[in-house]
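[1] one predicted model, sequence on top.
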Amino acid sequence: MKVVIDEEKCVAAGQCVSAAMDVFDQRDEDGVAVLLMENPPPERADDVRNAAVMCPALAIRIEE
């Protein structure tokens, strides 16, 4: 699994951090999401998929 964030789409809602805080974080200056793990381990897959679904801007893409 590879995770990609489109920073241009991100609206800084923080849903991804709530769903998978060890995979996503937010920049202090504007709240835009940043990846902590581009290739999270398999045991985090469900949380990462949930984060992508919860993203109001659909800024998270998952490549399997």
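    Cool, got the structure.

[2] all contacts plus neighbour counts: C-alpha atoms, from now on.
    Will do.

[3] pull the longest helix from this structure.
    Counting by DSSP state H, the longest helix found in the chain is helix 45-54.

[4] what residues of the helix or strand just after that one count as buried?
    Per DSSP states H and E, the first helix or strand lying C-terminal to helix 45-54 is strand 60-63. Under the neighbour-count criterion of 16 or more other C-alpha atoms under 10 Å, strand 60-63 has 60, 61 buried.

[5] coming back round to it: counting contacts, what elements does the longest helix of the chain pack onto?
    helix 15-19, strand 60-63 (3 or more C-alpha pairs under 8 Å, 6 or more residues apart in numbering; DSSP states H and E).

[6] structure two is appended below for comparative analysis:
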Amino acid sequence: MALLITARCINCDMCEPECPNQAITLGAEIYQIDASRCTECIGHYDAPTCQSVCPIDNTIIPDPQHIESRDALWEKFVVLHH
């Protein structure tokens, strides 16, 4: 599934440059993740880099509105990068 940045975000600017899919942008108040571009870093890394660099626990979570299997995330990666 795609990830979601919650209201706990402090706009520290750590996640956006780490996203290999360019799925993270600054929204009106906090950073946001474009679910159509988020692959949870499948195809790039073993774990989502945005979560690993975020200094606030539980700020970037699975998006319950965008549930996708690992295979679907892989297919999204292939479309985005090939």
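    Sure thing, it's come through. These numbers come from a predicted model, not from an experiment.

[7] okay, the helices and strands packed on helix 45-54 of structure 1 in TSV with distance to residue 52 of structure 1 next?
    Formatted as TSV, the helices and strands packed on helix 45-54 of structure 1 follow (distance: least, C-alpha to C-alpha, whole Å):
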stretch	distance to residue 52 of structure 1
helix 15-19	7
strand 60-63	5
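
[8] among these, which comes closest to residue 25 of structure 1?
    helix 15-19 (5.6 Å; C-alpha to C-alpha).

[9] now for the closest one, which elements pack on it?
    Counting by 3+ C-alpha pairs under 8 Å, 6+ apart, helix 15-19 of structure 1 packs on strand 24-26, helix 45-54.

[10] got the buried residues for the longest helix of structure 1?
    For helix 45-54 of structure 1, the neighbour count (16+ other C-alpha under 10 Å) marks 45, 47, 48, 49, 51, 52, 53, 54 as buried.
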